[in-house]
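>>> the sequence isn't on hand, but the structure is:
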């Protein structure tokens, strides 16, 4: 292209390119979204930009770069499959048409504060950083399969419009980012798709707003992050799907608001997560699915998930904040899968790990009571008897109380009516309390039971005391054994 064919603005751009000089047409009251009203004095043709990027030369000893600010780019900027060896910075610019960078290879791309109808850059290769900071893009941003050697910046970008369309507004599926994905303050009207993507560093979605009513706000299946996902004060309207993803560090949803009324608000099944933080988060509006996931720590108050849950197969190391076991049991009763024994075992194990055996027994007792509801009527009757007498063996103090009560009953009964001696004249003196103890305690022998024989109803009382003694004494011994083993 001959320089004589260029407009004054294009000539400035062409002359600045070989020395990486900036050309800045910005004014104080600029709004790139209304850049279609900018005059010819700050307009460059897309075909001229393309010719410069593909054929422009640097001066000796200089590094060429395109650095434009505050211009309107008219026409279609088509760099499909192109290789651009210089850095591109089109800052606060207005694109009349959607730029096409499908399959392109660029050194660095900075479109910060610009307005673009959409962006078609699937499978792009960026040797450095890709910046879309503060961009306004009402259409789809296609970055599926992109490979970015540096970081991707989407901080405070506005994507889509209210109402959105059916297709994802941001496509980063199968993308590879070798640094951070930085998107605090991102506003997306439509689905954000990260399925299969890999981010070597951290992901930041602090203060982001993701909206896809009746749909999926964040689709991130099999998403791999090198460290942490920070999403403090994140607000989502629509499902968050993290199924099969890996977060070795922390998912921080402190102060977040997740909402999908009548649907799944958070699906994090089959995930591997270091820590899940929901401190000070709003109650989640919708179902939470954590099936088969593995976590080291869950920091969430029970009030965070007031709706239905699915936690079959969920494993975790510890829970925070520290709360009585009774506060956490209600969540297990709302599992959509019904009675899930594994959920109770996990909760009991978490309390045992911190040395709270009373909390672990509370969970185990609740498990037996929940299991009782799945049994036949006659088995439920026996369950009620076990619960009332010994708390299914998890309330040994209750068994001791029953032993003392039976001791008092037996002592009173046999004080009023002494049993007959087996061998008169050779038997020891009768003591009603010791005789009752001899009946109740299955191992200790005080010699009273063998020396005296009751008759009639008192004999049936003796049988009852012997049977009850076996059951209750065994329960007390089991409770003591558990305490000794823990120590």
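That came in fine, so what should we check first? These numbers were taken from a predicted model, which means no experiment stands behind them.
>>> switch to C-alpha atoms for all contacts and neighbour counts from now on
OK.
>>> give the buried residues for the lengthiest helix in the chain.
Looking only at the chain and at elements set by DSSP state H, the helix with the highest residue count is helix 457-486. If you call a residue buried by 16 or more other C-alpha atoms under 10 Å, then helix 457-486 has these buried ones: 458, 461-462, 465-466, 468-469, 471-476, 479.
>>> show me what that helix is packed against.
Under the contact definition 3 or more C-alpha pairs under 8 Å, 6 or more residues apart in numbering; DSSP states H and E, helix 457-486 sits against helix 396-416, helix 432-440.
>>> tell me which of those helices sits most buried.
With neighbours defined by mean count of other C-alpha atoms under 10 Å, none of these is more surrounded on average than helix 432-440, at a mean of 23.
>>> that helix - contacts with which helices or strands?
Packed against helix 432-440 by the contact rule (3+ C-alpha pairs under 8 Å, 6+ apart) you find helix 396-416, helix 448-451, helix 457-486.
>>> next, format those helices as TSV and append distance to residue 310.
As requested, the helices and strands packed on helix 432-440 are arranged in TSV below (distance: least, C-alpha to C-alpha, whole Å):
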stretch	distance to residue 310
helix 396-416	33
helix 448-451	56
helix 457-486	31
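>>> want to compare, so here's the second one:
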């Protein structure tokens, strides 16, 4: 068989030596520009292409290998290993001008190797691992720290038994994990400080489960497009979803049922209103499913609704934030007491009309005390005026001059003391209303 003509040669299960493939690529000038193209071959020996520079494509479709394929620092035009069955593909620092395919591959690195190692590899185009099974009993099934791609990274329908690690990766297009089922001890999907120029799609059947820590952890990443979690799911005892300090250039699609476990959102920023969850679901998420109180997620949500012109929702968010601060925040004893007072009276400054209701209630109690005591001698209307004059901070009538209080009786003394107390309360509620109306008691700790 002449493998130099660039035609796809079907070996029909026959053997080809690993050394023959290497020799052809080392002397790549003899190859057709279409490169070396083999189908359904059994590779004998270890295919070691470390440091081989061959500006030609290498295509090994539906082949099997007995030993890991080594591509450390190899430089090729393109690489297609779709359908490969092998222990592992070890390709750190590999350089490809165009694309890398590993569609439908079956790799099992066992206890010795990652199933696929693309650490610091550079691919000029896209990387497609659609439908691959990446198994390993090491820490990572896919080790792609600082991977660089010029276009999309496809992990659709991938199955793993260890972490997919993308720390520091730079993806020139989308990161598409639709339909993937990822399992890991530490994290199922980990992409700390990634940079994705397009969108991150953890949707449409995506599943990530961590046995010990976090299901999805992409803390500190920069995503130019959307983060889409629609019809996906993640689970982890420490955190199902960790998106702390993630910066999105576009919208966030986060349904309430995505995370089975705590969610870390502090520092997450996005454009527009968050999608796929109601405001009630978001407030429940922030108050009950985050590990600790944080101001920023509430501020981000309030700013999004403020920009959309939803003033009533903004007030709801701010009140919910203050309630969460009271429940989980670090407040002093006096600070907590003041928070309770402002919450009950003016809705933490966002519902100042509540203080007016308390003021009206105080006036009603004052009137009831005066009318019910029998110790104030004047007409009913004058007794009401006396009660208003005694309790209201700004209401003054001449009823005091016409009404007499029998201060020598117990009921008369009770009226005098009660009106003093009610006057203090009325002044307090009036002051809280003014402070709430002017925003003096609003805080965003």
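Sure, I can see it. Note that the structure is a prediction, hence the values are computed from the model and not measured.
>>> TM between them?
TM-score for the superposed pair, counting by TM-score structural alignment, normalised by the length of the second structure: 0.80. Supporting figures: 409 aligned residues with a C-alpha RMSD of 3.4 Å.
>>> most centrally placed residue in the second structure?
Within the second structure, the residue whose C-alpha comes closest to the C-alpha centroid is residue 243; the distance, by C-alpha atoms, centre = their mean, is 3.6 Å.
>>> what's it aligned with over in the first structure?
Aligned against the first structure by TM-score structural alignment, residue 243 of the second structure finds its counterpart in residue 290.
>>> residue contacts, that match?
Neighbour list for residue 290 of the first structure: 267-270, 309-312, 314 [criterion: C-alpha atoms under 8 Å, 6 or more residues apart in numbering].
>>> that one and residue 320 of the first structure, how far apart?
Here residue 290 of the first structure is placed at a distance of 17 Å from residue 320 of the first structure (C-alpha to C-alpha, to the nearest Å).
>>> same question for residue 300 of the first structure.
Distance from residue 300 of the first structure to residue 320 of the first structure, by C-alpha to C-alpha: 6 Å.
>>> ok, the two, which is more surrounded?
Taking residue 300 of the first structure and residue 320 together and counting by other C-alpha atoms under 10 Å, residue 300 has the greater number of neighbours (19 against 13).
>>> and the more buried one, how far from residue 323 of the first structure?
When C-alpha to C-alpha is applied, the distance between residue 300 of the first structure and residue 323 of the first structure equals 11 Å.
>>> also residue 230 of the first structure?
Taking C-alpha to C-alpha, one finds residue 230 of the first structure at 25 Å from residue 323 of the first structure.
>>> in contact with the nearest residue to residue 347 of the second structure once chain neighbours are set aside, which residues?
Taking C-alpha to C-alpha, 6 or more residues apart in numbering, and ignoring the residues beside it in sequence, residue 347 of the second structure has residue 319 as its nearest neighbour in space, at 6.5 Å. For residue 319 of the second structure, the contacting residues are 347-348, 350, by C-alpha under 8 Å, 6+ apart.
>>> residue in the first structure matching residue 319 of the second structure?
Aligned against the first structure - with TM-score structural alignment as the criterion - residue 319 of the second structure pairs with residue 365.
>>> surely its match forms part of a strand?
No. Residue assignment for residue 365 of the first structure, taken from DSSP: H, G, I helix; E, B strand; the rest coil, gives helix, which places it outside any strand.
>>> distance check, it against residue 469 of the first structure.
22 Å.
>>> hang on, the earlier thing: redo the buried residues of helix 457-486 of the first structure as JSON lines? Include distance to residue 186 of the first structure.
Formatted as JSON lines, the entries for the buried residues of helix 457-486 of the first structure read as follows, by distance: C-alpha to C-alpha, whole Å:
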{"residue": "458", "distance to residue 186 of the first structure": "81"}
{"residue": "461", "distance to residue 186 of the first structure": "77"}
{"residue": "462", "distance to residue 186 of the first structure": "77"}
{"residue": "465", "distance to residue 186 of the first structure": "72"}
{"residue": "466", "distance to residue 186 of the first structure": "73"}
{"residue": "468", "distance to residue 186 of the first structure": "68"}
{"residue": "469", "distance to residue 186 of the first structure": "68"}
{"residue": "471", "distance to residue 186 of the first structure": "64"}
{"residue": "472", "distance to residue 186 of the first structure": "63"}
{"residue": "473", "distance to residue 186 of the first structure": "65"}
{"residue": "474", "distance to residue 186 of the first structure": "63"}
{"residue": "475", "distance to residue 186 of the first structure": "59"}
{"residue": "476", "distance to residue 186 of the first structure": "60"}
{"residue": "479", "distance to residue 186 of the first structure": "56"}
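>>> quick one: buried residues of stretch 149-166 of the first structure?
When burial is assessed from 16+ other C-alpha under 10 Å, stretch 149-166 of the first structure yields the following buried residues: 149-161, 164.
>>> now, which of those residues lie within strands?
Where those overlap with strands, as defined by DSSP state E, the overlap consists of 152-153, 158-159.
>>> picking up where we left off before, in JSON lines, list the helices and strands packed on helix 457-486 of the first structure along with distance to residue 140 of the first structure.
Compiled in JSON lines, those are given as follows (distance: least, C-alpha to C-alpha, whole Å):
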{"stretch": "helix 396-416", "distance to residue 140 of the first structure": "65"}
{"stretch": "helix 432-440", "distance to residue 140 of the first structure": "79"}
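>>> tell me which of the ones you listed lies nearest to residue 384 of the first structure.
Of all those, helix 396-416 sits nearest to residue 384 of the first structure, with 14.2 Å by C-alpha to C-alpha.
>>> aligned to residue 71 of the second structure, what sits in the first structure?
Using TM-score structural alignment, residue 71 of the second structure sits opposite residue 121 in the first structure.
>>> contacting residues around its match?
Remark: with contacts taken as C-alpha under 8 Å, 6+ apart, residue 121 of the first structure is in contact with 100-104, 141-144, 146.
>>> report the two of the residues you listed separated the most.
Based on C-alpha to C-alpha, the longest span within these runs between 104 and 141 and measures 15.1 Å.
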